[in-house]
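# Following is a predicted model, sequence given first.
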Amino acid sequence: MNDIAILPAPTTPEAFYAFLDKLGIAHKTRTHAPVFTVAESVSLRDEIPGAHTKNLFVKDKKDRYFVLTVEENATVDLKAVHKVIGASGRVSFGRPEKMMEYLGVAPGSVTVFGAINDRAGNVTFVLDEDLMKHELINGHPLSNDATTSVSRDDLLRFLEATGHTPLVLKVTD
């Protein structure tokens, strides 16, 4: 049994940090006022180094779910991205109920770190190639009132430890 299977769902930020610690993943978290959009989080750039992310929770016509993690100011063509990620037909945004069920987060808090709650492997995680050029990557630690920084390589290790093999693809314009 893997370590993630014993965590209660949805995982709390504290349990998420403990999971990172157990994996030996260095991380730094800064708490701040809740931010729901990239525009609201701009003021944090000077305080938190590294690449800041935008995460899109989408589904295809066969109800396969994906989290697309890209740099905060990147553009994703939702009419064409299905060709890159291997989705069945065009993608649309996933419903908030599925976001909570699969990732354990509410709208405005979508994060690559939600993989810790997707124990059944319902979601494919896609990391943009341009994002992965950065050494330090930031995301919400399961709530939008904090930002957690990890290294690019440790982000990949985290995803693998949750049972997800991420796709690293060019999904931005």
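Yes, it's here. Residues are numbered from 1 along each chain as shown.

# drop to CA atoms for contacts and neighbour counts, all remaining ones
Will do.

# ok, residues contacting the helix or strand that Phe57 is a member of?
Using DSSP states H and E, the element containing Phe57 is strand 51-59. Contact partners of strand 51-59, identified using C-alpha atoms under 8 Å, 6 or more residues apart in numbering, comprise 38, 65-73, 91-94, 99, 110-112, 131, 134, 136-139.

# next structured bit after it?
Using DSSP H and E, the helix or strand that follows strand 51-59 in sequence is strand 65-71.

# got the contact list for the residue most central in space within the chain?
Nearest to the mean C-alpha position of the chain, by C-alpha atoms, centre = their mean, lies Val112 at 1.2 Å. Val112 sits next to Asn55, Val67, Thr69, Phe125, Gly139 when contact means C-alpha under 8 Å, 6+ apart.

# Show me which pair in those residues is furthest apart.
When the contacts of Val112 are compared pair by pair using C-alpha to C-alpha, the farthest-apart members prove to be Phe125 and Gly139, with a separation of 13.7 Å.

# Kindly tell me how buried Ser92 is, as a neighbour count.
A total of 17 residues lie near Ser92 under the criterion other C-alpha atoms under 10 Å.

# Use this one as the comparison:
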Amino acid sequence: MLYPDADAKNLFVRDDTKRNYFLITVKGDKRVDLKGFRKENQTRPLSFASEADLLRLMDLIPGSFTPFGLLNNDGGQVNFFLDEEFLKEPGLVGIHSNENTATVWLKTLDLFEIIQEHGNEVATVPIPKRD
């Protein structure tokens, strides 16, 4: 792996109303505490979204979803949260290209620009490393 410190993993979750969806992208070595994330970001209770939701909202299948999948989400129903660690030097993020066959390395700020140009918001949040 070219930049192991910039490797990302993604969680696709929804709240208990099944109306609000979230893509959470974190450093590859982190585990996300959904209860803690909920409290910090003032969401309703969270759980993992279904394969059907992923296909319907981002036209992707499990294992292949990434922030690039937001480009398939024309309705803007998916809120994007990115681990603020990706802003630290060297400012890179490694994500799949909507297929789990390759990793694309790009500047984190370039990813922001691509997603924001599509009309989605980007929120950077602290995601503590959980043991």
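Here it is on my side, so go on. It should be emphasised that the depicted structure is a prediction, and the values quoted were computed from it without experimental measurement.

# Going by distance to Val171 of the first structure, which of the contacts of Val112 of the first structure wins?
Val171 of the first structure has its nearest neighbour among the contacts of Val112 of the first structure in Thr69, at 9.1 Å by C-alpha to C-alpha.

# What sits closest to the alignment partner in the second structure of that closest one if chain neighbours are left out?
Aligned against the second structure by TM-score structural alignment, Thr69 of the first structure finds its counterpart in Thr25. Distances taken as C-alpha to C-alpha, 6 or more residues apart in numbering place Asn10 nearest to Thr25 of the second structure, at 4.5 Å, with adjacent residues excluded.

# The one you found matches what in the first structure?
Counting by TM-score structural alignment, Asn10 of the second structure lines up with Asn55 in the first structure.

# what comes into contact with the helix ranked longest in the second structure?
Longest helix in the second structure by number of residues (criterion: DSSP state H): helix 108-117. If you take C-alpha under 8 Å, 6+ apart as the criterion, helix 108-117 of the second structure is touched by Pro67, Phe68, Leu70, Leu71, Phe86, Leu87, Gly91, Leu92, Val93, Glu121, Val122.

# Go through the helix or strand that it is followed by and flag the buried ones.
From helix 108-117 of the second structure onward toward the C-terminus, using DSSP H and E, the following helix or strand is strand 122-125. Residues of strand 122-125 of the second structure classed as buried under the neighbour-count rule (16 or more other C-alpha atoms under 10 Å) are Thr124, Val125.

# from the chain's centre, how far out does strand 122-125 of the second structure sit?
10 Å (C-alpha atoms, centre = their mean, to the nearest Å).

# Same question for stretch 15-28 of the first structure.
The mean C-alpha position of stretch 15-28 of the first structure is separated from the chain mean by 16 Å, C-alpha atoms, centre = their mean.

# try stretch 68-79 of the second structure
Here the centre of stretch 68-79 of the second structure is set off from its chain's centre by 11 Å, with C-alpha atoms, centre = their mean.

# tell me, it lands on which residues of the first structure?
For stretch 68-79 of the second structure, the aligned range in the first structure is residues 113-124, judged by TM-score structural alignment.

# what's in contact with that stretch?
Judged by C-alpha under 8 Å, 6+ apart, the contacts made with stretch 113-124 of the first structure from elsewhere in the structure are 4-5, 9-11, 16, 64-67, 102-105, 125, 139-142, 159, 162-167.
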